[in-house]
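Student: Attaching a predicted model along with its sequence, questions to come.
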Amino acid sequence: MFELKNAIRDYHWGSASQISDLLDLPAETTPQAEMWLGAHPGCPSRLSDDGTALNDFIAQDPERILGSAVAERFGRLPYLFKVLSATQPLSIQTHPTLQQAQERFAQENAQGKPLDAADRNYRDDNHKPEMLFALTDFVALSGFRQPAQIVEDLQLLAAHLPDSAQAPVSQLVGLLQGSDPLAAIFKHVLTAGDEISQLVRQISDAVAASGELQRNVHFAELVSISKIYPGDPGVLVALLLNLIFLEPGQAISLGAGNVHAYLRGLGIEVMANSDNVLRGGLTSKHIDVPELLDVTIAQPSPAPLLEPVALDTHDRLYKPDFEEFQLQVLDPTEPGLAADLQLHGAAVLLCTAGEFLVATREGEHHISRGQSLFVTAAELPATATLQGIVPGQLFAASAQID
């Protein structure tokens, strides 16, 4: 077992100190958006004892460290573990399939585009399915709503909008009542330019001026987003998507082609080991609308809640439909409560409360709030036992294949 040091990314949408407060760490970075735990070359964890980057450590003996099945299937640590803290909306975004990522990463390489180029779409050759476990109340947008629901909302809004907004709204309604409605309206919103920007401002002003409209939580959210991104087409995209309110302990799972945005909250995020993001609004970063539209699945989908498998009263396992990762969550309240860690290959562990004794066939290691461990496949199996009288919380990420 190896204790890790992990970097915090200072993206503008992050909180002042939520991550360091959670983990009882010095607030050396602000804003605090994401702490990365893993072996992504863009921001790898490092071994605490000698500073070796985790990706370089794994490269020394992938089969022993990752496990033979994981090393053969993926050739690298297949997941990236993050602590995410958002006080402002992240971009409207989606992620490619594995085949799309492999082909288009190679294409951009062949074009000679630098990996750090601002207009690059694909920074690696992997897909990026993900899950998020809420640590606090968490608000997100994910997946398209039914066209009829969007039409109903647009008609409600139209009654409060000026005459100049009626034709643009009617056009949106017409698109939603035509063929391939969600693809058509998504493309129009992202490409219509000033007409949509003006409509976004008119809708935001109308909702802000109407107590009746503000009682609709979706409408009220549009105003909140618009205050940060006035006139941004992404504000109107938000009306096309499911608005999801997660309570602590709930989780969602997002596959390729799912249009989504995290709006605010603190959570644990696990994903395939990639940084490929195609953006469509609520951002100052590069937007490639044709590429975004090409990878988007423009079909209605329900809120993608992910239910856990209960292993015990203090132990549950989240297994999304992606073989790259799973997340086990322990939250025992009584000293001495133990759990078998359901680990498949190399694992990353993070303690957010209390203290645990982690035991493998090669030894034991105490891990307390704010500490993280990398457990190699060669050390498995592993158990975790709560120490002391303080209730504990431990997260363990690994692959789903043996």
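Tutor: Thanks, I have the structure now.
Student: rest of the way, CA atoms for contacts and neighbours
Tutor: Will do.
Student: Regarding A384, what is its secondary structure?
Tutor: At A384 the chain is in strand, as set by DSSP: H, G, I helix; E, B strand; the rest coil.
Student: so where does the nearest residue to it once chain neighbours are set aside fall, helix or strand?
Tutor: Among residues not flanking A384 along the chain, V358 sits closest, at 4.5 Å (CA to CA, 6 or more residues apart in numbering). Per DSSP states H and E, V358 falls inside strand 355-360.
Student: Give me the contact list for that strand.
Tutor: Residues outside strand 355-360 that contact it (CA atoms under 8 Å, 6 or more residues apart in numbering): 364-369, 379-388, 390, 392, 394.
Student: would you list every one of the helices in the stretch 251-400 of the chain?
Tutor: For the stretch 251-400 of the chain, the helices defined by DSSP state H, counting those that start in this stretch occupy 289-295.
Student: if we can go back for a sec, weed out the non-buried ones from the contacts of strand 355-360.
Tutor: The neighbour-count test (16 or more other CA atoms under 10 Å) marks 367-369, 379-387, 392, 394 as buried among the contacts of strand 355-360.
Student: Alongside the first one, take a look at this:
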Amino acid sequence: MRHYAWGSATAFPRLFGMPADGPQAELWMGAHPAAPSEVLLDGARISLDHLPAHRPEMLGDLPELPFLFKVLAAEQPLSIQTHPTAERARAGYAAEEAAGVPLDSPSRRYVDAHHKPELVVAVEHFSALCGFRPGPEAAADVAAVADLLRTAGTGSEGPADTARVDEALNQLRTLLEAERLAEALELILRDAHGGFAQAADLVVPALKSVRPGSALCDGAADTLRRAGGAFPGDPGVIVTLLLNRVDLSPGEALYLPAGNLHAYLHGVAVEIMASSDNVLRGGLTAKPVDVDELLAVTTPAVLPLPWCTPEPVSERWHRYAPPCEEFRLDRLELDDGDTATWAPQDGPAVVLCLRGEVLLRSEASEIAVGAGESVLLTAGERAVLTSEGQSEVFVAAPGAVPSSAL
């Protein structure tokens, strides 16, 4: 379990019956050295990142587990961030290693040599921001915010502050109307005169006067409330107006490749990614931000919403298979007594029981897997899952392996 300030105090106790001990943000299943899982092997516990050295045959032809699998519960927004390409990650990591920058240094940009494409699948209602909106659409909301702040006034702030905010938002609107997205993003993040920080500080109290049907759309108003409420005075609050708001229902998914600027707002989801922790942050965080590198790796273009529609393996078995060799993710919804078979494959897999309980049988063992519990299937291992009552199961596996079958 990873405890971050944005995590939920209620989601994991509600879903898995885990004791509440403050904000619980992410449950990790993987071999990433920052928080590797343990496997029970021959009566002893072994860290999953040590498996290649001790039992390499369990990973098949893979040198290491290529993915990191998570359950994520966000009570507050996560940072505005993007991830590098594999090439940039390798080069950045090598450069910082050669320069002797400690891995735990706040100035460290790349903590490993891998890219971090990621897939997020909602298990409850889940809200996210991802990718740039068309400039004129974003400009309209920026104009609405400017009007709102002028109407609401600045309270104890003086006229100079009003002028500074107006000037910043007018410059931003001009850039967005011209579709100059990279310049618009940089203008906010640099915030040379503090106008965007001031706007971010004023917008939440001003939103109290917003009514449904106003010029500022409901989605943008809710986003500003969430971001500004958690991070008052952070210019990243204004960055949210540049991004698409996407509200996911259970089972809906987004795939975020390198360069896609994004932030998760609220809700519970499962997430799978390449086994990396390379994150370039630009705001909505207490962690260090790196404006220069974030601008360098972000794709400043309007792209289609990155939906990842699952393919049916069977009526109740669906597969999310983005164009990524490190991972794919299967979702099974099983009724009492339903059986599904995971066929032998070249790589290992992680079975997570999200709801209910399943009995997992392989040649080597039999184990009951309850909500919140996970099991490692080794390379070449055939497993039969039998549902005890209604259950929901996710199976994470490498992306470039043969299909499993019912």
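Tutor: That came through fine. Just so it is clear, the model here is predicted, and its values are computed rather than measured.
Student: Can you pull the TM-score for these?
Tutor: Overlay of the two chains. TM-score (TM-score structural alignment, normalised by the length of the first structure): 0.90; 384 aligned residues with a CA RMSD of 1.9 Å.
Student: one step back: among the contacts of strand 355-360 of the first structure, which are located in strands?
Tutor: If you go by DSSP state E, the contacts of strand 355-360 of the first structure have 364-368, 382-387, 394 in strands.
Student: out of these, who's nearest A338 of the first structure?
Tutor: T385 (4.1 Å; CA to CA).
Student: Now the closest one: closest residue in space, sequence neighbours ignored.
Tutor: A338 is the one closest to T385 of the first structure (CA to CA, 6+ apart), at 4.1 Å.
Student: Report the contact partners of the residue located most distally from the centre of the first structure.
Tutor: The centre of the first structure is farthest from one residue, D163, which by CA atoms, centre = their mean lies 39.6 Å away. Listed by CA under 8 Å, 6+ apart, D163 of the first structure has no contact partners.
Student: How much space separates it from P96 of the first structure?
Tutor: Applying CA to CA, to the nearest Å, the value for D163 of the first structure to P96 of the first structure is 40 Å.
Student: repeat for S284 of the first structure
Tutor: 21 Å.
Student: again, but for V289 of the first structure
Tutor: Between V289 of the first structure and P96 of the first structure the computed distance is 14 Å (CA to CA).
Student: Neighbour count for those two, which is higher?
Tutor: Per other CA atoms under 10 Å, whichever of V289 of the first structure and P96 has more neighbours is P96, with 27 against 15.
Student: which residues in the stretch 1-150 of the second structure form helices?
Tutor: 11-16, 51-54, 86-99, 135-152.
Student: Give me the residues contacting the last one.
Tutor: Contacts made with helix 135-152 of the second structure from outside it, assessed by CA under 8 Å, 6+ apart, are listed as 162, 165-166, 169-170, 172-174, 176-181, 199, 202-203, 206-207, 209, 215-217, 220, 241-243.
Student: Return a PyMOL selection command for the buried portion of those.
Tutor: Typed into PyMOL, the line below selects the buried ones among these, using 16+ other CA under 10 Å:
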select buried, resi 162+165+166+169+170+172+173+176+177+179+181+199+202+203+206+207+216+220+241+242+243
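Student: Just the contacts of helix 135-152 of the second structure: which are in helices?
Tutor: Judged by DSSP state H, helices contain the following of the contacts of helix 135-152 of the second structure: 162, 165-166, 169-170, 172-174, 176-177, 181, 199, 202-203, 206, 220.
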